[in-house]
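Enquirer: following is a predicted model, sequence given first.
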Amino acid sequence: MTRRSPVPHAVLAVLALAAAPATLLPLLGPTPALAQDVPPDAPRPGPAATELTLSGTGTVHAAPDRLTATLFAESTAANAATAQGKVNALVRQTLDAANAAGGLTTVTEGYFVQRDDTARPQSSQWTARQTIRLTGADGAALLDLVGKLQARGLALSGLDWSLSSDRRQELTSQAEAEALKDVRRRADAAATVLGMKVATIRSVSLGDRTMPRPMPMMAMAARAAAFPPSAPAEEQDVTASATATVLLRP
């Protein structure tokens, strides 16, 4: 007599499910695959975003508020000591006059002594020279002082208007604001053309630069300074740039 092994209950359940008519399957409950359906209240994925990178600029114009006068004291003599002594005296007089005027920043630089015997080797000469820079906010007062220093023997080599650090920072902030507005205008315009709208701004970077307008100035000999030099303060441009990455959505 052959003895049969009992069939496990789990196997019998699977065989019964497979043999059941299709009409009875819904009554038996959801299958594992049907149990993974997305619930009706689950959030749906939004429309794809389009990334757009663009840049803008902003420029403001303003008159400079600081004038720098560059002068030099020079002397030529038969020996170095005499040439240096005359230059040192002129520089000392210049610094004293600048301190007495008040409101000026003084910088001395470029001191040198040089022997020149190319033209007449038998009678060599020495030339001493030093540069002085005077900077102040009152341009008229500084120009008046420069005229007096030229009469004492100094020569003028340059006049340069510029912006003080505080004024430059103020103007830079204004230019940056204009650059950001330009970026936003360009982003809105691009979105309109593409039939989209600006969803968010992902990143922004800023940069700035000052564009001084050069004022040519030739060196003037002291004898030619019958009156103070003129230096009209022309407006300077402060420009800022902005680059942004924005996301556009339908």
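Expert: Perfect, I can see it now.

Enquirer: from now on I want contacts and neighbour counts done on CA atoms only, so please keep to that.
Expert: Will do.

Enquirer: let me know the helix or strand that the residue nearest the centre of the chain is in.
Expert: Compute the mean C-alpha point of the chain, and by C-alpha atoms, centre = their mean the closest residue is D208, 2.9 Å away. With secondary structure defined by DSSP states H and E, D208 is part of strand 197-211.

Enquirer: the helix or strand just after that strand - contacts with which helices or strands?
Expert: Going down the chain from strand 197-211, the next helix or strand is strand 236-249, by DSSP H and E. The helices and strands touching strand 236-249, judged by 3 or more C-alpha pairs under 8 Å, 6 or more residues apart in numbering; DSSP states H and E, are strand 50-62, helix 165-193, strand 197-211.

Enquirer: of these, which approaches K86 most closely?
Expert: helix 165-193 (36.1 Å; C-alpha to C-alpha).

Enquirer: not counting its neighbours along the chain, what's nearest W126?
Expert: Using C-alpha to C-alpha, 6 or more residues apart in numbering and skipping the chain neighbours, the partner closest in space to W126 is R115 (4.5 Å).

Enquirer: just confirm that neighbour is within a strand.
Expert: Yes - counting by DSSP: H, G, I helix; E, B strand; the rest coil, R115 is found in a strand.

Enquirer: structure B:
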Amino acid sequence: MSDGKTTQTKNQRILLAGILAAGLLAAVFATGQLMAPQSATAQDNGNQTSTQPPVTSADDVDCATDPSLVHCAEDAELISAPIDDSDKATLTTSGSATTKTQPDRFTVTVGVETSGETAREAASQNANMTATVIAALQELGIAEEQMSTSSYSVYPVYGNSSDRVCIEIYPPPPECQQTEITGYKASSSISVTLDADGEVDAGQVIDTAIEAGANNVSGVYFFLSSEKQQDVRDGLIADAIADARQRADAAADALGMQVSGIHSVTLNDVHFPIFYSTPEALKADTQILPGEQEVTSTVSITYFISGGVADEGEDGSMAAVAAAREFILSKLSGLGIEIDDELDLHTDMVAQISENEYHLEFGVMDTEGQSHDGHIEIVDGEVTVAILDGESML
């Protein structure tokens, strides 16, 4: 009986071990199936990555797109590209221009001052008189939008409450410090702004206002309108820059050098004076003459200066640049491109291809503010290729 139980126990253990072994094998198989697709994917990704072309540099892409660029040529030696200007010689000059001009606008300020025992009375009288003045100015042909109230106030008037005569000393005696309100005053002023060459002049405005009841004229201001200021400013700046350039050329010539570029420009503010006139109060037929105003503009310019135009004994790159500039300047007008100054033509990059061959990139800024880009190739001092805005210049 004992032997039977032992045998049964052994069989149960063997069966349990078999079940565990079968489960383990199933788990290993399932894991292998899951890993296989991932491994295959990784291998595919690896193969895909290895077949991608290598990343090219920006220069390679540029050269593939446009092999005419100077740095794409074989054995090209870069002479200059973006140039460091820190070691270049500079010359700073100032220029000025002055002109006389007549103001085209004026402002007249007239006022009314009234008194009353109460603030309401003073203000009421002032309002009536001001309305009369405004109506008279409108009859003169002045529109409402050409007039504006520039000031208005109502204030008390103080007086001594004692009949005693007080001397002017400081501090005043106690009995002289007792003051009380004895009345009120109201004051208002109107500013009229018109064209200086219009049908109504400043004198007519003053006389009409006084006849209508105005008892205060603050003054007359003649000035330049914003539009005329801009016209005068533009003309002065151009003349001042021309003056500075003339002085720079003279200085560079005395040094045996020449102006080769602009480093910086400083434009100083143009100050427009205001002509002020105070007419004699309550005088009929007032004559107000604006006269001329003198306006001055100044500029300060720092130029780059260099030696004279390269000859055969000097650096070949300088000779190439000089030859290129001469060629370009001779062709611009025929291409319908106008420039204000030769400095509007600038060389951006020079590359020496061989002992006697140079390639240049250049830019031109025309009088309308449009930029033009070009490429030139020079062999033995002669232009063999010239392209501007994608078109041949030859």
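Expert: Structure's in. What do you need? Keep in mind that what you see is a predicted model, and the values were worked out from it rather than measured.

Enquirer: mean deviation of the strand holding D208 of the first structure from the second structure?
Expert: Following superposition, strand 197-211 of the first structure is found to deviate from the second structure by 2.0 Å on average (mean C-alpha distance after the TM-score superposition for the first structure).

Enquirer: list the helices and strands that strand packs on?
Expert: Using 3+ C-alpha pairs under 8 Å, 6+ apart, strand 197-211 of the first structure sits against helix 165-193, strand 236-249.

Enquirer: with distance to N79 of the first structure added, can I get the helices and strands packed on strand 236-249 of the first structure in a markdown table?
Expert: What follows is these, written out as a markdown table (distance: least, C-alpha to C-alpha, whole Å):
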| stretch | distance to N79 of the first structure |
| --- | --- |
| strand 50-62 | 50 |
| helix 165-193 | 44 |
| strand 197-211 | 45 |
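
Enquirer: and of these, who's closest to A98 of the first structure?
Expert: Nearest to A98 of the first structure, of all these, is helix 165-193, at 21.9 Å by C-alpha to C-alpha.

Enquirer: where in the second structure does the closest one fall?
Expert: Aligned using TM-score structural alignment, helix 165-193 of the first structure spans residues 226-254 in the second structure.

Enquirer: now that stretch: buried residues?
Expert: 228-229, 232-233, 236-237, 239-245, 247-249, 251-252 (16 or more other C-alpha atoms under 10 Å).

Enquirer: coming back round to it: closest one to G102 of the first structure among the helices and strands packed on strand 236-249 of the first structure?
Expert: Proximity to G102 of the first structure (C-alpha to C-alpha) singles out helix 165-193 among those, at 19.8 Å.

Enquirer: check the mean deviation of that closest one from the second structure.
Expert: With mean C-alpha distance after the TM-score superposition for the first structure, helix 165-193 of the first structure averages 1.0 Å from its match.

Enquirer: where does T114 of the second structure land in three-state SS?
Expert: strand.

Enquirer: how about it, what's its partner in the first structure?
Expert: Per TM-score structural alignment, T114 of the second structure is aligned with S75.

Enquirer: would you confirm that that match contacts A83?
Expert: Yes - with contacts defined as C-alpha atoms under 8 Å, S75 of the first structure counts as touching A83 at a distance of 5.2 Å.

Enquirer: between these two, what contacts are shared?
Expert: Residues touching both S75 of the first structure and A83 (C-alpha atoms under 8 Å, 6 or more residues apart in numbering): T127, A128.

Enquirer: name the residues that touch the strand of greatest length in the second structure?
Expert: The longest strand of the second structure (DSSP state E) is strand 179-195. Identification of contacts with strand 179-195 of the second structure by C-alpha under 8 Å, 6+ apart yields 104-119, 122-123, 126, 130, 146-161, 200-201.
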